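S.K.: Got a sequence here, can you build the structure:
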Amino acid sequence: MTLLLMLLGLVALILINVPIAVALGVVAVVAMVTTQGLWILPNVALVMFDGATNFPLLAIPMFILAGAIMNSTGLSRRIIAFASALLGFVRGGLAMVNVGVSLFFAEISGSAVADVAAIGSILIPAMRKRGYPKAFSAALTSSSASLAIIIPPSIPMILYAVMADSSVVQLFVAGIVPGLLGGLGMMVMIYYLAKRHNWPVEETFQVSRVWETFKEASWALLLPLIILGSIFGGVVTATEGGGFAVLAAILIGGLIYREVDWRFLKEAMVEGAMQTAVVMLLVAASALVGVYLTEQKLPQQLANGILSFTENKYMILALLNVFFLIIGLFLHSAAAIILVVPVVLPLIKAVGIDPVHFGLVVTLNLAIGQQTPPVASVLITACSIAKANVWEVSKANVHFIGILLFVLLIVTYVPWIPMALVEYFYR
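M.R.: Alright, predicted model coming up:
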């Protein structure tokens, strides 16, 4: 009953436009004072401070800053030119370039919104000029950008690891195969649609053109190898890898290419600071909720209630998939992870589900949530860039949401596919 009352109070505050972080804090403080008395108030600040100073969270602003530096130093243009030289000879090649570049950018920023903002401003106008429908261009850019939270480094994965006390690096490794499967599936769908609608071939394949664009982009192509190689190789932690990414982006973009758009960089850094502040406030407020729930043993009670209904872990995963898909309609990924993961984690452990596997399931659900209105932060960003109607883009996006759902089913019910690399390298 207590958990239900807290949830109803939270929903009521959100419906009257109270920010989620503030609503979380208010609900937690009211619950703590009601059950434990006013003496608990001095602990509130300490709990919030402790929650927001978790070392792995420092990776979030670092990866956002690395992406901002990359987007402001001409790296985007070089990568797109190289991808076009590789894929432009295929029917629908420019749309495939969109997916390929999203996969690359995913390995730098870890943020789908940053991905769609950087790529969409270049590729959506280019696709429109080549005759691709506006709604399709925006839908593809939006869905391919959501691969950024599946492929490492992923900001939602970092948040999940903190909430679940799990390994960030193992989550990153687990995301590689599903991310590549999603990208490949989207490319196959693009080819089918391109043949059906007779979309254009961009250019003939020329080895000289590939070599020329490769040389131009070679330093940029080193970035993900440097960042992920150092993390997976055990040279640095994921948090230190974020700082390493910033340094590498500055050296390559600022000193080697020497193309810094200072106005864009300033805007991107301010936006990144705002995103980080929002996430940190959410984490601090969620620490209050987590402490209260733990003391009252409410997650354990929820777990026992569900286990009395079924102990089949695949049935429980199906129920949680439906639940996360629903809350993904209304909550941003950070808020959903912070709100739900601490509550369901005892249930996950009770039925023997690997926390790393579950983290990947959660991340994929929230990637789909970024594409489904009314919240759909990534979809709305793409629509804004393309100046397209949200509902028209949503209809065009059905094909790509279907691909993401297919990957989700594979990850959920054939766990050895995403977990194979984790088992090989870390267990």
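S.K.: rest of the way, CA atoms for contacts and neighbours
M.R.: Fine.
S.K.: what's near enough to touch the residue most central in space within the chain?
M.R.: When C-alpha atoms, centre = their mean is applied to the chain, the residue found nearest the centroid is I149 (2.4 Å). Applying C-alpha atoms under 8 Å, 6 or more residues apart in numbering, one finds that I149 lies in contact with A106, G110, S111, A112, I155, P156, M157, T363, L364, A367.
S.K.: So which of these are in helices?
M.R.: Members of the contacts of I149 lying in helices (criterion: DSSP state H): A106, A112, I155, P156, M157, T363, L364, A367.
S.K.: gap between the last one and L147?
M.R.: Relative to L147, A367 is positioned 7 Å away (criterion: C-alpha to C-alpha, to the nearest Å).
S.K.: In terms of packing, which of those two has more residues around it?
M.R.: The neighbour count for A367 versus L147, taken as other C-alpha atoms under 10 Å, is higher for L147 (33 against 30).
S.K.: wait, isn't that one in contact with L184?
M.R.: No - when contacts are counted by C-alpha atoms under 8 Å, L147 is not listed as touching L184 (11.2 Å).
S.K.: how about the helices of the stretch 151-300 of the chain, start to end?
M.R.: Secondary structure of the stretch 151-300 of the chain (DSSP state H, counting those that start in this stretch): helices at 155-164, 168-174, 176-197, 207-232, 238-249, 262-296, 298-309.
S.K.: this one as well, want them side by side:
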Amino acid sequence: MSLAMIVTLVVFVLIFLLRMPISLGMIAAGTFYFIFTGTDLGSVANHIMNTYYSNYVIIAVPLFIFTANVMNSGKVTEMIFKFATGLAGGRRGALGHVNVIASLIFSGMTGSAIADASGLGKMEIDAMKKAGYDDSFSCAITAASATVGPIFPPSIPLVMYAMLSGASVGALFLGGMVPALLICLGLMIYVSVVSKVRNYPREEKVPMRAFLTFTLQAMPALLTPIILLMGIYTGVVTPTEAGAIAAIYAILVAILAYKAMNLKGLLDIIKDTIKDTGSVSLMVGAAAVISYIVAREQVASELGTLVLSLTDNKYVFLIVVNVIILILGMFIDTSTIQLVFVPIMIPVAKAFGIDLVHFGLVVTLNMMIGLSTPPFGMLLFITAGISGTSLKAVMKEIMWPIIAMLAILLLITFVPEIVLFLPKTFGLM
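M.R.: Now for the predicted structure:
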């Protein structure tokens, strides 16, 4: 490792320890590297702009962010919650099941765990609190179920991974469906067990007439993922164009179907989307600088040679990757992991002959688990803040849902066909 690379790593670690924004830390570290090596900054900027300016896939990110912000309006989340309540029936712990089902439905419209937890999550936690559920349990199941958002299509992290790896967005979206359903199944089993042990209340079964009413009211929102995915898999539109259609459809649903948004509300959503996109863009640009340095220093190549010298078993490599990402996820934001560390691992995965769609779902699910993992899981802070519950209590309660999600992670790690079955069936592989 060159002296310039060592200085870069030291600067990055120091800025991380000082709790400065990660994107600024990466830019500062990159600046030190370029000063040490006397690199022409113009050539670096030219390389990065040529890489991303012509990347059509990344345009889908702000479109999905906008759709998530629109769908996060109170009326839309209310309709989804009522529909999920009807599906859950009158079983014990029904609101816990509603929490999981609603998150799955909401994920088909937003692709964002943060949007799920902060919007729909508030409604779920408030309802569970009124019904007599423990606050820590309500927060834990809300945080855990929100991780489904970026696994079930559409998914902002999967779009970012497609940009980094060159894997098909459509194949990644289809590949995420079965793992997302398995996570929901695991969480619902957990809810059933806890509800029985703690004697959580049964909800009144929703009459068929009321359920049909809820279904009709929720239908405009429920059609969002259907329109989105049918457009992609029939070849009518690209994933990016589908993102644009979803954004327009979300506006029509919010304004015409639910009358939940006026012109002022739309302008506020556009402002929020610009802020969110700016944050993502800054992170992507900063990560591109680090990726340039990593490529120049041949870090990925050296890492690949080292790993291949230690083992020729791809499953050993996948276990190591899982452990590393899980540890990083306890302390570092998922976008940093995806944009800085995952690109280093992709060439090694290729060397082992691992399918990039399979690898993408493994690392993405792993990163989403990190959002609920103590001590710095973002979803824990969001749900605890919404409910006013002690963060320590939420961290204690989240451990069993994390174990359930880790079991699904191991399952898809060692059985790739769980991920690849649907993409192969639809001829995308």
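S.K.: TM-score of the superposition?
M.R.: Overlay of the two chains. TM-score (TM-score structural alignment, normalised by the length of structure 1): 0.95; 425 aligned residues with a C-alpha RMSD of 1.8 Å.
S.K.: just to revisit the earlier point, could the helices of the stretch 151-300 of structure 1 go into JSON lines alongside mean neighbour count and distance to M62 of structure 1?
M.R.: Shown next, in JSON lines, are these (neighbours: other C-alpha atoms under 10 Å; distance: least, C-alpha to C-alpha, whole Å):
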{"stretch": "helix 155-164", "mean neighbour count": "25", "distance to M62 of structure 1": "10"}
{"stretch": "helix 168-174", "mean neighbour count": "25", "distance to M62 of structure 1": "15"}
{"stretch": "helix 176-197", "mean neighbour count": "18", "distance to M62 of structure 1": "21"}
{"stretch": "helix 207-232", "mean neighbour count": "17", "distance to M62 of structure 1": "12"}
{"stretch": "helix 238-249", "mean neighbour count": "23", "distance to M62 of structure 1": "5"}
{"stretch": "helix 262-296", "mean neighbour count": "19", "distance to M62 of structure 1": "9"}
{"stretch": "helix 298-309", "mean neighbour count": "15", "distance to M62 of structure 1": "33"}
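S.K.: Would you convert the ones you listed into CSV that also reports distance to N321 of structure 1?
M.R.: Output for those, formatted as CSV (distance: least, C-alpha to C-alpha, whole Å):
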stretch, distance to N321 of structure 1
helix 155-164, 16
helix 168-174, 18
helix 176-197, 16
helix 207-232, 29
helix 238-249, 27
helix 262-296, 22
helix 298-309, 15
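S.K.: Of those, give the one that comes closest to T53 of structure 1.
M.R.: Proximity to T53 of structure 1 (C-alpha to C-alpha) singles out helix 262-296 among the helices of the stretch 151-300 of structure 1, at 8.6 Å.
S.K.: Average offset of the closest one relative to structure 2?
M.R.: In the superposition with structure 2, the aligned residues lie an average of 2.8 Å away from helix 262-296 of structure 1, counting by mean C-alpha distance after the TM-score superposition for structure 1.
S.K.: so what does that helix touch, helix or strand wise?
M.R.: helix 20-36, helix 42-52, helix 59-71, helix 333-350 (3 or more C-alpha pairs under 8 Å, 6 or more residues apart in numbering; DSSP states H and E).
S.K.: Now do the first one against helix 42-52, angle only.
M.R.: If I follow you right, that is helix 20-36 of structure 1. For helix 20-36 of structure 1 against helix 42-52, the angle by axes from the mean of the first three to the mean of the last three C-alpha atoms, to 10 degrees is 140 degrees.
S.K.: isn't V98 of structure 2 right up against G90?
M.R.: No - in this structure V98 of structure 2 lies outside contact range of G90 using C-alpha under 8 Å: 10.7 Å.
S.K.: the more surrounded of these two?
M.R.: It is V98, of V98 of structure 2 and G90, that has more neighbours when counted by other C-alpha under 10 Å, with 24 against 16.
S.K.: where's the equivalent of F36 of structure 2 over in structure 1 relative to V291 of structure 1, distance?
M.R.: Under the alignment (TM-score structural alignment), F36 of structure 2 pairs with T34 of structure 1. T34 of structure 1 is 15 Å from V291 of structure 1, where distance means C-alpha to C-alpha.
S.K.: cool, A21 of structure 1 as well?
M.R.: The spacing between A21 of structure 1 and V291 of structure 1, counted by C-alpha to C-alpha, is 16 Å.
S.K.: ok, back up a step: structure 2: which residue goes with the residue nearest to the centre of structure 1?
M.R.: Aligned by TM-score structural alignment, I149 of structure 1 pairs with P150 of structure 2.
S.K.: Report the mean distance between the helix or strand harbouring A318 of structure 1 and its aligned residues in structure 2.
M.R.: In this assignment (DSSP states H and E), A318 of structure 1 forms part of helix 313-327. Superposed on structure 2, helix 313-327 of structure 1 shows a mean distance of 0.6 Å to its aligned residues (mean C-alpha distance after the TM-score superposition for structure 1).
S.K.: the inter-axis angle of that helix versus helix 333-350?
M.R.: 160 degrees.
S.K.: hmm, back to that, export the ones in helices among the contacts of I149 of structure 1 to a markdown table and tack on distance to Y314 of structure 1?
M.R.: Output for those, formatted as a markdown table (distance: C-alpha to C-alpha, whole Å):
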| residue | distance to Y314 of structure 1 |
| --- | --- |
| A106 | 30 |
| A112 | 29 |
| I155 | 27 |
| P156 | 23 |
| M157 | 22 |
| T363 | 17 |
| L364 | 16 |
| A367 | 21 |
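S.K.: quick one: contacts of stretch 331-346 of structure 2?
M.R.: Residues contacting stretch 331-346 of structure 2 (C-alpha under 8 Å, 6+ apart): 22, 161, 164-165, 283-284, 287-288, 290-291, 294, 299-300, 325, 328-329, 356, 363, 367-368, 370-371, 375-377.
S.K.: and it, how far out from the chain's middle?
M.R.: Computed by C-alpha atoms, centre = their mean, to the nearest Å, the chain-centroid distance of stretch 331-346 of structure 2 equals 13 Å.
S.K.: start and end residues in structure 1 for that stretch, please.
M.R.: Using TM-score structural alignment, stretch 331-346 of structure 2 corresponds to residues 330-345 of structure 1.
S.K.: Flag every buried residue along the matching stretch.
M.R.: Neighbour-count burial for stretch 330-345 of structure 1 flags 330-345 (criterion: 16 or more other C-alpha atoms under 10 Å).
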